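Trainee: how would this look folded up:
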Amino acid sequence: MTRPWHAPAGSGPWASIDPAAIAHNLAWLRRRLSAAEAGTPPPRLWAVVKADAYGHGLHHALGALDGSDGIAVATLDDAVRSRGLGWRHPIMLLSAVGLDPAVLGDPALGELHIVIDDEAALRRLEDMRASLPRVHAWLRHAGRLRSQGFDDSGYAAAFGRLHALARAGALAAAGHLHHYAMAEDPQALAAERQAFAQATAGLPGPHSTGNSAALCGNAPCPTHAAGHWLRCGLALYGASAVPGRNGAQLGLRPAMSLHARLLGIRRVAAGQTVGYGDGYRAPRDTCIGVVGIGYGHGVPRGLWRHGHVLAGDGGRPVPLAGRVTMDCLTVDLGPQPAERPGDIMTLWGHAPAGAALPVETAALACDTIAAELLTGLTTRLPLLARQDA
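Mentor: The predicted structure is shown next:
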């Protein structure tokens, strides 16, 4: 059941962002982790807000994520911006590659956690002259991803150097970080967890692991020692990383609905083609609707082959009819459509009266993942907070 809302005036498309849904999803995850810990204190939680909060807008997401223990960002600029928006909890910078450690000592950054990905970043910390008493450093284990971090053969020695900096007071603390490569596969996930445990065996410091598939999937969540942190991104925005299940089926609420206006309707005879390259041939006499959103707003061109949208307030499913263009797409409304120009069309999320089209369904139609759709919207498209009527 969705809440009532108001659509903006004008003909341009927009994304409706529901901060209450983000808060709901965070609470859902907290309950799940508490149940998995079987009475022991649950681990702390990083809410991942990279890519402008997965396309939802940091300014919309941060207030809803206040119940998390910290946020994780991709760039130092995002950390600065988050502090400017009023975030006062810890911030994790997911990579320190190329950063001068001197900039990390700015008191305005507050408690900052940085991820050390390579030898060069570790050496820069060792070579710095000033101490960073507010900075916690996490050494990345390369694991199965193997794109960043330290492999098994060099991990313990690298961590020993990082831990020495913490013991000397140059850093606040040192910990271990791992990112799963195949969390969707329970057997592969178990193997990755075991490999990380072996790489860190006997080493001091907290661990940081997790992603949405690992935390929401079918594999049981292991218990975590006190002081450990888990990271979660996609699920906080109501989308699923679990194959074969969408966010709503997990108990999550989608935080984004993507809308555009129906700009016009025209009749097409059976057998006539529509769009570039004759991409669609009308199977019968029908009405083609022109919708004011296209790949210039971030809609993948590949959506046209198998995609649907929800037409009107009621959310009637209608198929795309022809290729997505820069500024618009076309849909087959059928021979006698009830919709009229100016009506709202929903590409994913909730139509005004509540019908839902999961972003995972839209992603499947164009052979991609929900995260790509959510983060791929362009700056042409405004992000508007959903409001109660």
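
Trainee: only C-alpha atoms from now on, for both contacts and neighbour counts.
Mentor: OK.

Trainee: what's stretch 91-111 in contact with?
Mentor: The contact list for stretch 91-111 (C-alpha atoms under 8 Å, 6 or more residues apart in numbering) reads 46, 70-76, 79-80, 83, 88-90, 112-118, 120-121, 124-125, 128, 130, 132, 134-136.

Trainee: could you turn the buried ones of these into a ChimeraX selection?
Mentor: Of the contacts of stretch 91-111, the buried ones can be selected in ChimeraX as follows, counting by 16 or more other C-alpha atoms under 10 Å:
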select :46,70,71,72,73,74,75,76,79,83,89,90,112,113,114,115,116,117,118,121,124,125,132,134,135,136
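
Trainee: give me the contact list for the helix or strand where A213 lies.
Mentor: In this structure, A213 sits in helix 212-216 according to DSSP states H and E. Contact with helix 212-216 is made by 33, 180, 183-184, 189, 221, 231-235, 240-242, 250, as judged by C-alpha under 8 Å, 6+ apart.

Trainee: count of neighbours near the residue nearest to D118 when sequence neighbours are not counted?
Mentor: Closest residue to D118 apart from its sequence neighbours, by C-alpha to C-alpha, 6 or more residues apart in numbering: G149 at 5.7 Å. G149: 23 surrounding residues under other C-alpha atoms under 10 Å.

Trainee: wait, G149 sits on L122?
Mentor: No: if you go by C-alpha atoms under 8 Å, G149 and L122 don't touch, sitting 10.8 Å apart.

Trainee: so what sits against both of the two?
Mentor: What both G149 and L122 touch, as defined by C-alpha under 8 Å, 6+ apart, is the set I116.

Trainee: thinking again about what came up before, filter the contacts of helix 212-216 to the buried ones?
Mentor: Buried among the contacts of helix 212-216 (16+ other C-alpha under 10 Å): 33, 180, 183-184, 189, 221, 231-235, 240-242, 250.

Trainee: okay, and which of the residues you listed map to strands?
Mentor: R231, C232 (DSSP state E).

Trainee: can you tell me the element A158 falls in?
Mentor: helix 152-167.

Trainee: what is whichever helix or strand comes after that helix packed up against?
Mentor: Next in sequence after helix 152-167, counting helices and strands by DSSP H and E, comes strand 171-178. Here strand 171-178 touches strand 132-141, helix 152-167, strand 207-209, going by 3 or more C-alpha pairs under 8 Å, 6 or more residues apart in numbering; DSSP states H and E.

Trainee: show me what counts as buried in the longest one.
Mentor: Applying a neighbour-count criterion of 16+ other C-alpha under 10 Å, the buried positions in helix 152-167 are D152, Y155, A156, A158, F159, R161, L162, H163, A164, L165, A166.

Trainee: I'd like the structure of this one too, to check against the first:
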Amino acid sequence: MRPLVADIDLAALCHNYRHACACAPQSRSVAIIKADAYGHGAIECAKALVGEAPAFGVACIEEALALRQAGIDTPIVLLEGIFSADELALVDEHGFWIAVHSAWQVEALLSFAPHRPIPVWLKVDSGMHRLGFAPEEIESLWARLSQAPQVGELVLMSHFASADASDSGYFEIQLQRIVALAHALKAPLSIANSPATLAWPVAHGDWNRPGIMLYGSDPLEVANASSRDLRPVMTLRSQVIALRDLAAGEPVGYAGRWRAPRPSRIAVVAAGYGDGYDRHAQDGTPVLVDGQRCTIAGKVSMDMLTVDVTDLPEVRIGSEVVLWGRAANGTVLSVDEVANGCDTISYTLLTGILPRVPRRYLSNDQA
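Mentor: The predicted model follows:
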């Protein structure tokens, strides 16, 4: 069989979730598993965290229903709320919690007759300017929802635009706005995403929402001691399937972007953009071959990519290749470093791995 596989280390996932909790011991942490757990497999990741996470966060009702159908009965927050009023029947049936960010959602909810009150997370736009109500609208909405029999627990939520940045100016503006509102309303608060969980204790609320950090990617612009404790969850692993010896000046791959600067040895690896590996990877993007660092040489193809292994004479057909994650010898190649070589972010690499790449789930004993 084709050797490309995404190994998912569930022990590392649990470690990272516990680390999020340890960063904010006075908060409860919603495990964010939207977008198929950032490409890692939402059902398997949720099962690994059942009993630890008090709630899961997803983007839409389809993602939530898949978890329920898999037998997961942990509370689930729909982070974008409902997309149409008729979804409220499913929200009621399955006990979902919903974000409310628009006036039509409020009206739909207050026109509905649930069998039990629905927990609501009221979203304020503190400066992201994406979803949420303006701060000056919140007091009246909070009062209205607090008094409505359709509404259960009510939480005030917002989202930071720049909690990951080394320049904290705009983060602090957003923080001041939302904290002032929460104090005025005596409202439970949820504002901390992954970077705020790791770097901004002042933003830790009643509920935090760690996402990308659960999967071992460092969301901070400048790593800190806390983010360095994260462990990679996905290892994208393949093998060398061919070797080529080239004379100096010979090109490699489409359009001959890379030319051998000396007599060179090129390893062909079973992985390409048809698997979700980013076609924008530049020459020099790091790869591990037999646990040793080398670099991509030439454009990524649909099913293959090429690596310069001139300085690794022991490489053979069948040698282990790690595109990101942990090699057999323990060496780690961060997905964040690979993302930098592709001029993107780790989120796009992890969520971009396509279904033809099998996920292999490793338990605590196997990892």
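
Trainee: picking that back up, which one of the buried residues of helix 152-167 of structure 1 is nearest T330 of structure 1?
Mentor: Relative to T330 of structure 1, the closest of the buried residues of helix 152-167 of structure 1 is D152; by C-alpha to C-alpha it sits at 52.4 Å.

Trainee: ok, the closest one - contacts?
Mentor: H141, A142, G143, A199.

Trainee: tell me how far the aligned partner of G81 of structure 2 in structure 1 lies from L177 of structure 1.
Mentor: Here G81 of structure 2 is matched to A96 in structure 1, going by TM-score structural alignment. Taking C-alpha to C-alpha, to the nearest Å as the measure, A96 of structure 1 falls 13 Å from L177 of structure 1.

Trainee: need the overlap of contacts for those two.
Mentor: With C-alpha under 8 Å, 6+ apart, A96 of structure 1 and L177 have common neighbours V115.

Trainee: state the number of residues packed around R316 of structure 1.
Mentor: 18.

Trainee: ignoring the adjacent residues along the chain, who's closest to it?
Mentor: Leaving aside its chain neighbours, R316 of structure 1 sits nearest to L310 (5.0 Å; criterion: C-alpha to C-alpha, 6+ apart).

Trainee: wait, what's in contact with the residue most central in space within structure 2?
Mentor: Geometric centre of structure 2, nearest residue: I212, 3.3 Å, by C-alpha atoms, centre = their mean. Under the criterion of C-alpha under 8 Å, 6+ apart, the neighbours of I212 of structure 2 are Y38, S194, D218, P219, Y347.

Trainee: show me what it aligns to in structure 1.
Mentor: Taking TM-score structural alignment, the alignment pairs I212 of structure 2 with L234 from structure 1.

Trainee: residue in structure 1 matching W258 of structure 2?
Mentor: Using TM-score structural alignment, W258 of structure 2 lines up with Y280 in structure 1.

Trainee: what range in structure 1 does the helix or strand containing Y347 of structure 2 sit on?
Mentor: For Y347 of structure 2, the element it lies in under DSSP H and E is helix 346-351. Per the alignment by TM-score structural alignment, helix 346-351 of structure 2 matches residues 370-375 in structure 1.

Trainee: next, the buried residues of the matching stretch.
Mentor: Of the residues in stretch 370-375 of structure 1, those buried (16+ other C-alpha under 10 Å) are A370, A371, L373, L374, T375.

Trainee: wait, isn't the third one in contact with R301?
Mentor: Okay, so that is L373 of structure 1. No: with contacts counted by C-alpha under 8 Å, L373 of structure 1 stays clear of R301, the gap being 11.4 Å.

Trainee: is it correct that F196 of structure 1 is in contact with Y180?
Mentor: No: judged on C-alpha under 8 Å, F196 of structure 1 makes no contact with Y180 at a distance of 9.8 Å.

Trainee: map the residue nearest to R316 of structure 1 onto structure 2.
Mentor: In structure 2, L310 of structure 1 lines up with L288, judged by TM-score structural alignment.

Trainee: average gap between the helix or strand where its match lies and structure 1?
Mentor: Secondary structure from DSSP H and E places L288 of structure 2 in strand 286-289. Here the mean offset of strand 286-289 of structure 2 against structure 1 after fitting is 0.8 Å, by mean C-alpha distance after the TM-score superposition for structure 1.

Trainee: which strands and helices lie in contact with that strand?
Mentor: strand 292-296, strand 320-326, strand 332-333, helix 335-341.

Trainee: 7 Å instead?
Mentor: When contacts are defined as 3 or more C-alpha pairs under 7 Å, 6 or more residues apart in numbering; DSSP states H and E, strand 286-289 of structure 2 packs onto strand 292-296, strand 320-326.

Trainee: pull the residues that contact the lengthiest strand in structure 1.
Mentor: Counting residues, the longest strand found in structure 1 (DSSP E) is strand 256-268. Contacting residues not belonging to strand 256-268 of structure 1 are listed as 11-18, 56, 285-293, 341-350 [C-alpha atoms under 7 Å, 6 or more residues apart in numbering].

Trainee: any idea how far the residue mapped onto E137 of structure 2 from structure 1 lies from A181 of structure 1?
Mentor: Counting by TM-score structural alignment, E137 of structure 2 corresponds to G154 in structure 1. Counting by C-alpha to C-alpha, the separation of G154 of structure 1 from A181 of structure 1 is 20 Å.

Trainee: what of W46 of structure 1?
Mentor: 18 Å.

Trainee: and for A15 of structure 1?
Mentor: 30 Å.

Trainee: the two: which is more packed in?
Mentor: A count of neighbours by other C-alpha under 10 Å puts A15 above the other of A15 of structure 1 and A181, at 25 against 16.

Trainee: quick one: what's aligned to that one in structure 2?
Mentor: Counting by TM-score structural alignment, A15 of structure 1 corresponds to A6 in structure 2.

Trainee: contact partners for that match?
Mentor: A6 of structure 2 neighbours (C-alpha under 7 Å, 6+ apart): M234, T235, L236, R237, V357, P358, R359, R360.

Trainee: change it to 6 Å
Mentor: T235, L236, R359 (C-alpha atoms under 6 Å, 6 or more residues apart in numbering).

Trainee: run a quick neighbour tally on the second one.
Mentor: Residues contacting L236 of structure 2 under the criterion other C-alpha under 10 Å number 24.

Trainee: counterpart of it over in structure 1?
Mentor: So, by TM-score structural alignment, L236 of structure 2 is matched to L258.

Trainee: many thanks, have a good one.
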